[in-house]
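Asks: Structural data only, the sequence is not supplied:
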């Protein structure tokens, strides 16, 4: 299920799906945030803005209004205990 990056909790890994605004796309693409890239929400400031994500091996701070324009998909972790395929 696709959600906005601003809605993701600390410690969750997600895959970037798309961007709502083209003007932010260029800025983020230059920093390694491209569709298909796996990122992790590392920290959220006490008042919720900014947030820190881990992308391509480095930490990147984003304003909350920037994170609201990034659509992501949570990475599903297979449950080995209940998954007969594993």
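Replies: Thanks, I have it. Everything numeric in this text was worked out from a predicted model, so none of it was measured.

Asks: When you work out contacts or count neighbours from here on, use the C-alpha atoms and nothing else.
Replies: Will do.

Asks: Am I right that residue 59 is in contact with residue 53?
Replies: Yes - assessed by CA atoms under 8 Å, residue 59 is found in contact with residue 53 at 5.6 Å.

Asks: more neighbours, these two?
Replies: More neighbours surround residue 53 than the other of residue 59 and residue 53, with 22 against 15 (other CA atoms under 10 Å).

Asks: How about the contacts made by the more buried one?
Replies: Residue 53 sits next to 39, 40, 41, 42, 43, 59, 60, 61, 62 when contact means CA atoms under 8 Å, 6 or more residues apart in numbering.

Asks: before we go on, here's another structure to hold up against the first:
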């Protein structure tokens, strides 16, 4: 069996139960204030994150755990958080 390969995605791309590491926070230019806000919540490079659940219907908001804290994030906010996750190569 081969070793897992790290894959870059946004936090919004994860499925409930998926775990990853924060790579960076990169909101659109017009929402640049979100960088400081999301970082202050603990979404810093190298921090482990886990998508716990998505609201139904529509999947918004998402319930996310970072470090020892749990937050509800809108999909637009979660899409600004780039993550590294491990996936098995086939």
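Replies: Looks like it came in fine. Because the structure is a prediction, the values reported are computed rather than measured.

Asks: about what we covered before: buried members of the contacts of residue 53 of structure 1 into PyMOL, please.
Replies: The buried residues among these can be selected in PyMOL (16 or more other CA atoms under 10 Å) with this line:
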select buried, resi 39+40+41+42+43+60+61+62
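
Asks: Keep only those of the contacts of residue 53 of structure 1 that are in strands.
Replies: Secondary structure from DSSP state E places 39, 40, 41, 42, 43, 59, 60, 61, 62 of the contacts of residue 53 of structure 1 in strands.

Asks: Map the last one across to structure 2 for me.
Replies: In other words, residue 62 of structure 1. Matched by TM-score structural alignment, residue 62 of structure 1 corresponds to residue 73 in structure 2.

Asks: need the contact list for residue 32 of structure 1.
Replies: Residues counted as contacts of residue 32 of structure 1 (CA under 8 Å, 6+ apart) are 55, 56.
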